[in-house]
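Novice: Dropping the sequence and predicted coords here.
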Amino acid sequence: MEYLIEDLVEAWVVFKPEVLAGPVLSRVKVPLADFLGMSEAHRITFLVSEVQRDFKLDLKSGATKFEKLLGAVGLDGPVDQHVRDALYEMQNIRNVWAHRGGVADRRLVEACPSLAFSEGEKVNIGTSEYGRYGHALVAYVGIVFNHCQKVCGLDPVAYDLPGFYGVVGGAASPAPM
């Protein structure tokens, strides 16, 4: 997800170069000689990396991490709380598996009390949780896509995902039970 959002922001700068004059990107500090020596693609990648560093996004989790970067180019917007919660849980579970061998640590237990893991417990998720997290990812991509649509003056694309009815483009399916 991180690379998807970074790539989108970089592509958006190429598509809408006027965002470079915005309050975030215009404040990025860079040695001019170095900057002028870079290719256009590398300049944009550098700018996006500097924004991430300035916002300390490596310390953030979930949609909050992505919304700050998207906001730098005018693509932030409302994100359904159910999607936010699922992304946050998923990222915390991923971190436990990547850095703690799949064993719950204090950070996971405190960050996601609704998951009801105990410190030292093996973190496993079932197929329903796995599906929920996958649908949350797709829903978030749809939400961001619709932010792009809105900026371009286009109508949102509405579709539903199990457990996330109505969160992408205002689809009008029944609320989940």
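Specialist: Nice, I can see it.

Novice: Could you use CA atoms for every contact and neighbour count after this?
Specialist: OK.

Novice: buried set for the helix ranked longest in the chain?
Specialist: If you go by DSSP state H, the chain has its longest helix at helix 127-151. Using 16 or more other CA atoms under 10 Å as the burial criterion, the residues of helix 127-151 that qualify are 132-148.

Novice: Point out the other helices and strands that it packs with.
Specialist: Here helix 127-151 touches helix 81-99, going by 3 or more CA pairs under 8 Å, 6 or more residues apart in numbering; DSSP states H and E.

Novice: if we go to 10 Å?
Specialist: helix 2-15, helix 62-71, helix 81-99 (3 or more CA pairs under 10 Å, 6 or more residues apart in numbering; DSSP states H and E).

Novice: of all the ones you listed, which lies closest to residue 107?
Specialist: Closest to residue 107 of these is helix 81-99 (CA to CA; 8.4 Å).

Novice: what's downstream of the closest one, the next helix or strand?
Specialist: Later in the chain than helix 81-99, the nearest helix or strand by DSSP states H and E is helix 106-111.

Novice: Could you pull out the buried residues of that next one?
Specialist: 108, 109.

Novice: Could you do stretch 85-98 as well?
Specialist: Across stretch 85-98, burial judged by 16+ other CA under 10 Å covers 85, 86, 87, 88, 89, 90, 91, 92, 93, 95, 96, 97.

Novice: next up, a second structure to put side by side with the first:
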Amino acid sequence: DDVVVQKDLTPLFSLDLHGNVNGAVETCLEAFHRYYKYLNFSNPLISSKFDPQACGWAFGMNIFDLIAWRKENVTGKYHYWQEQNANRSLWNLGTLPAGLLAFYGLTEPLDRRWHVLGLGYDLNIDNRLIETAAAIHFNGNMKPWLKLSIAKYRPLWEQYVNQAHKYLEDCLTS
């Protein structure tokens, strides 16, 4: 996958989610991760219920309170939004927008050190941030197993891959 866990995640289980369903690192630092970039706010179904400036959050590493999940019927909300978007009038493609809608108002922001993302597109991530991160995420087009990956980040993924594995022998990885 495109997420590498570098540290013990056990402390996540003792975090207080303050009644929220999801604990995740917000992605507000970059404007393209705001709700208005994912959703069609000219549609009243979206504009009447959601803030276009709301922060998106990283999907690569999350902690969930499953009791709160059931109480809030997150699965039902997710399916509702998928059904509402059958004609693609609410968003174009992908499952990320439906997740943003289903967990709207139900996500507790986590410290960024839990999940550093951007290793599949951002050449300028601080090495200290990567080193201290519990999980690193190669989100973006430049996946570490592709030749077009960002070379300085590739070893962070490669160290965990058994290149001699029979399923990888025929793959065209870097």
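Specialist: Here it is on my side, so go on. Keep in mind the model is a prediction, meaning the values are calculated, not measured.

Novice: Overlay the chains and give the TM-score.
Specialist: Taking TM-score structural alignment, normalised by the length of the second structure as the basis, the two superposed chains have a TM-score of 0.24; 75 aligned residues with a CA RMSD of 5.5 Å.

Novice: just to revisit the earlier point, tabulate the helices and strands packed on helix 127-151 of the first structure in TSV, adding columns for distance to residue 36 of the first structure.
Specialist: Converted to TSV, those look like this (distance: least, CA to CA, whole Å):
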stretch	distance to residue 36 of the first structure
helix 2-15	17
helix 62-71	24
helix 81-99	37
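
Novice: Identify whichever of those lies nearest to residue 106 of the first structure.
Specialist: Once these are compared by CA to CA, helix 81-99 is nearest, at 10.3 Å.

Novice: Which of the helices or strands spans residue 130 of the second structure?
Specialist: Residue 130 of the second structure is part of helix 127-132, with elements assigned from DSSP H and E.

Novice: same thing with residue 98 of the second structure?
Specialist: helix 96-102.

Novice: helices or strands up against that helix?
Specialist: helix 35-38, helix 74-84.

Novice: Beyond the helix holding residue 130 of the second structure, next helix or strand please.
Specialist: strand 135-137.

Novice: Next, count neighbours for residue 99 of the second structure.
Specialist: Residues lying near residue 99 of the second structure (other CA atoms under 10 Å) number 20.

Novice: Residue 130 of the second structure versus that one, what's the distance?
Specialist: 26 Å (CA to CA, to the nearest Å).

Novice: for residue 22 of the second structure, same thing?
Specialist: Going from residue 22 of the second structure to residue 130 of the second structure by CA to CA gives 23 Å.

Novice: next one: residue 38 of the second structure
Specialist: Separation of residue 38 of the second structure from residue 130 of the second structure (CA to CA): 27 Å.

Novice: Kindly report the same for residue 44 of the second structure.
Specialist: 40 Å.

Novice: Also residue 101 of the second structure?
Specialist: From residue 101 of the second structure over to residue 130 of the second structure (counting by CA to CA), the distance is 29 Å.

Novice: what do you get for residue 79 of the second structure?
Specialist: Residue 79 of the second structure is 35 Å from residue 130 of the second structure, by CA to CA.

Novice: and those two? which has more neighbours close in?
Specialist: Set side by side, residue 79 of the second structure and residue 130 show more neighbours around residue 130, with 20 against 14, by other CA under 10 Å.

Novice: now the more buried one: how far from residue 37 of the second structure?
Specialist: Distance of residue 130 of the second structure to residue 37 of the second structure, given as CA to CA: 26 Å.

Novice: repeat for residue 75 of the second structure
Specialist: Residue 75 of the second structure is 23 Å from residue 37 of the second structure, by CA to CA.
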